[in-house]
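In: Give me a 3D structure for the following:
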Amino acid sequence: MSLDSSLLEADSQNDEKLGALVFYSKFDDPDEWTQALRAYLPDLDIRVYPDVGNPSDVLYALAWQPPEGFFKSFENMKLVVNLGAGVDSLVGRNDLPDLPICRLSDDGMLALMRSYVTFAVIRYARDMPAFEAAKRRKEWHYIHPTPLDQIKVGVLGLGTLGSEVAQGLAQTGFDVRGWDLSPKNLPAVKTVCDPEQWTSFLGDLDILVNMMPLTPKTRGLIDASVFAALKPGTNFINASRGDVVDEAALIDALRSGQVGGATLDVFIKEPLEPDHPFWEMENVYITPHLASITVPTSAAKNVAENIRRVNAGLEPLHQVNPKAGF
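Out: Below is the predicted model:
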């Protein structure tokens, strides 16, 4: 659904009736967000936690991983906007009232995730780990390139980010297959949701990309049985959530060669502890949970429209179900 320009063009007199928004994130710049939001809602009262003033004034929250009890004092809250794609931090809370919860729709975030996964897939497709190792040996090591359309890439999870990743890889020229819990129809991507085809889906891949959200059903989903179903030497990329993967099983698969290499942006415990085996494994490429970030200048328009919609008595866009986890 496209943004409603009539709501975005409401006059300043109506803006004064919007109430206050509370902002919380340990990872995002509140000043940058304040500036971005005020480009659309110049009179919105923006308060940065814990300096919230009178909690009764707060009608909206823009938050990422808020602490337990965060929502209890905001008795008049109408809307929660999750400052990111994954809503797992909002699952199972006892302080969250029954109100609309939305994820951000951010073209900048989509572009960053697409670029990260495309980079990681190309790195394996073009044998860059072997060339990196050859450089350390000062060895001129030639490997004949494999045509991209002969490289089978599987994407687990075809939500907003997963679909963007799968279509980006297909546009780059890879043979892309997608798996999701429900039927999906994506151009140039062969999609599967039949549990009977799970093992055959995995066994036909050269590279497996995890884009599954973290939910009670997906926690530990990628376990020893998944790695055993892959062809020996298949490479693995995780740009979703660390808890979707059984790390001990992945370590065993990497050590045995069943998984040829792994590119990991997310982990069960972050930051990754200094004594974690991943640090010492030459076939593991580590990045510190930065595959995709929210870009305030591109995401603020969506936040502003949802505030206007709720204030006008309309349903907000991009709602999520925290009980389901997506």
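In: alpha carbons only for contacts and neighbour counts from here, please
Out: OK.
In: Distance of the residue lying closest to L110 once chain neighbours are set aside relative to S225?
Out: Spatial nearest neighbour of L110, chain neighbours left out: L161 (6.2 Å); criterion: Cα to Cα, 6 or more residues apart in numbering. L161 sits at a distance of 25 Å from S225 (criterion: Cα to Cα, to the nearest Å).
In: for comparison, sequence B:
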Amino acid sequence: MAILLYLDKTRSSAWKDAITQAFPELECRTWSEPGDLREIEVLITWKVSTELLSRLPSLKAIFTPSAGVDQINFDEIPESITVVRMINPDLEQQMAEYACAAVLSVYRQFPLYRQQHNAHQWKQQHIAPAHQYRIGVMGLGQQGNAVLNQLATFNFSLRGWARSQHDLSGVDCYAGHNALPDFLEGLDCLICVLPLTDATHHILNRAVFDKLNTGACVINIGRGGHVDEADLMTALQSGQLGHAILDVVQNEPLDEDSSLWEHPNLFITPHIAGITRIDAGFDSIKENLRRMIDHEPFIGVVDKSSTY
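Out: Purely as a prediction, here's the structure:
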């Protein structure tokens, strides 16, 4: 079996060495020395073009080094090719860390205290008990579950929403489009960890913001396409949203002249909520290669009809 790593040089080199050591019977190649492309059965890549696919007639599987697969055009992937996304507990841990840090900074009013600091003002602010602070998480997959599990340790009031029904201990779960208004009603903080699909594009919009508690916070650690950025700015300007924390934006990297940089209550980080570390990411690749050799089902197979 021949494997092709179509990634950055650092990751390609590290994973080629790791795959060769773990599976000496496999032939692992990088794009700099791909050999005969007709022999490639597994492609490990972030995204793939129709031109590249046309040169890989023996391809059976595409492994992505990410949990999200919105960068792949599934209309171009033949039915005979399985797409496998990365299941990476380290990514889930990172996302939960980021979400908790973001929530706690707003709940404990750090932005306000920063303003007071800059004004040399010593003034204590009242905050309600954590069990009265209502947090909703959109997306109840591995990452959404990890976020909720960590937030639960602080005794927040938790809700979860997804396309299908879930049953999570300590979380009021809602499912489907019709249940979305009830899920959103009166939330103090909304966190998005949804996959990006046609159905979730611009799901964070004016109608959603208006359902939240006045002065609520929106945290997006999903994809930039989830947010209608014009509606977000309008909601911040009106005070309907008190804060927004974005780890992702529509066009990355964000242009230095973007108005998103300017709003005092909008905090942006450069897509770092969850980064695929080379060592941790390889564990997922390694397990699925083992499964392929042993003719076992992959972990993380993408449903091409829903694209996640």
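In: Quick TM-score on the pair, please.
Out: After superposition, the two chains reach a TM-score (TM-score structural alignment, normalised by the length of the second structure) of 0.93; 308 aligned residues with a Cα RMSD of 1.9 Å.
In: Look at L161 and S225 of the first structure and report which has more neighbours.
Out: A direct count of neighbours by other Cα atoms under 10 Å for L161 of the first structure and S225 places L161 higher, at 21 against 11.
In: would you say that one is within a helix?
Out: Yes: counting by DSSP: H, G, I helix; E, B strand; the rest coil, L161 of the first structure is part of a helix.
In: longest helix of the second structure?
Out: When the second structure is parsed with DSSP state H, its longest helix is helix 89-107.
In: Would you mind finding the match for the residue nearest to L110 of the first structure in the second structure?
Out: Residue pairing (TM-score structural alignment): L161 of the first structure is matched to Q143 of the second structure.
In: Am I right that that match is in contact with Y98?
Out: No: with contacts counted by Cα atoms under 8 Å, Q143 of the second structure stays clear of Y98, the gap being 11.4 Å.
In: Give me the neighbour count for R38 of the second structure.
Out: For R38 of the second structure, the count of nearby residues is 13 (other Cα under 10 Å).
In: Which parts of the first structure are strands?
Out: For the first structure, the strands defined by DSSP state E occupy 20-24, 45-48, 58-63, 79-82, 101-103, 152-156, 175-179, 189-192, 207-210, 234-238, 259-264, 284-286.
In: would you turn those into JSON lines with mean neighbour count?
Out: JSON lines is the format used below for the strands of the first structure (neighbours: other Cα atoms under 10 Å):
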{"stretch": "strand 20-24", "mean neighbour count": "23"}
{"stretch": "strand 45-48", "mean neighbour count": "18"}
{"stretch": "strand 58-63", "mean neighbour count": "23"}
{"stretch": "strand 79-82", "mean neighbour count": "24"}
{"stretch": "strand 101-103", "mean neighbour count": "23"}
{"stretch": "strand 152-156", "mean neighbour count": "24"}
{"stretch": "strand 175-179", "mean neighbour count": "24"}
{"stretch": "strand 189-192", "mean neighbour count": "20"}
{"stretch": "strand 207-210", "mean neighbour count": "25"}
{"stretch": "strand 234-238", "mean neighbour count": "24"}
{"stretch": "strand 259-264", "mean neighbour count": "23"}
{"stretch": "strand 284-286", "mean neighbour count": "17"}
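In: for those, which one sits closest to Y142 of the first structure?
Out: Y142 of the first structure sits nearest to strand 259-264 of all those, at 18.9 Å, using Cα to Cα.
In: matching residues in the second structure for that closest one?
Out: Aligned by TM-score structural alignment, strand 259-264 of the first structure falls on residues 241-246 of the second structure.
In: how big's the offset between that stretch and the first structure?
Out: Taken over the aligned residues, the distance from stretch 241-246 of the second structure to the first structure averages 0.6 Å (mean Cα distance after the TM-score superposition for the first structure).
In: That stretch: how far from the chain's middle?
Out: Centroid separation between stretch 241-246 of the second structure and its chain, computed with Cα atoms, centre = their mean, to the nearest Å, is 18 Å.
In: Also stretch 214-228 of the first structure?
Out: On the basis of Cα atoms, centre = their mean, stretch 214-228 of the first structure sits 17 Å off its chain's mean C-alpha point.
In: and what of stretch 212-221 of the first structure?
Out: Using Cα atoms, centre = their mean, the offset of stretch 212-221 of the first structure from its chain centre is 13 Å.
In: how long is that stretch from one end to the other?
Out: Start-to-end, stretch 212-221 of the first structure (Cα to Cα) is 9 Å.
In: Can you tell me what sits against that stretch?
Out: Residues from elsewhere that reach stretch 212-221 of the first structure (Cα atoms under 8 Å, 6 or more residues apart in numbering): 86, 88, 156-159, 162, 240-241, 243-246, 324-326.
In: And A248 of the first structure, what's its match in the second structure?
Out: In the second structure, A248 of the first structure lands on A230 (TM-score structural alignment).
In: same thing with F236 of the first structure?
Out: Match for F236 of the first structure (TM-score structural alignment): V218.
In: What distance do you get for that match to H131 of the second structure?
Out: As judged by Cα to Cα, V218 of the second structure and H131 of the second structure stand 19 Å apart.
In: picking up where we left off before, ok, the match of A248 of the first structure to I191 of the second structure distance?
Out: Separation of A230 of the second structure from I191 of the second structure (Cα to Cα) stands at 18 Å.
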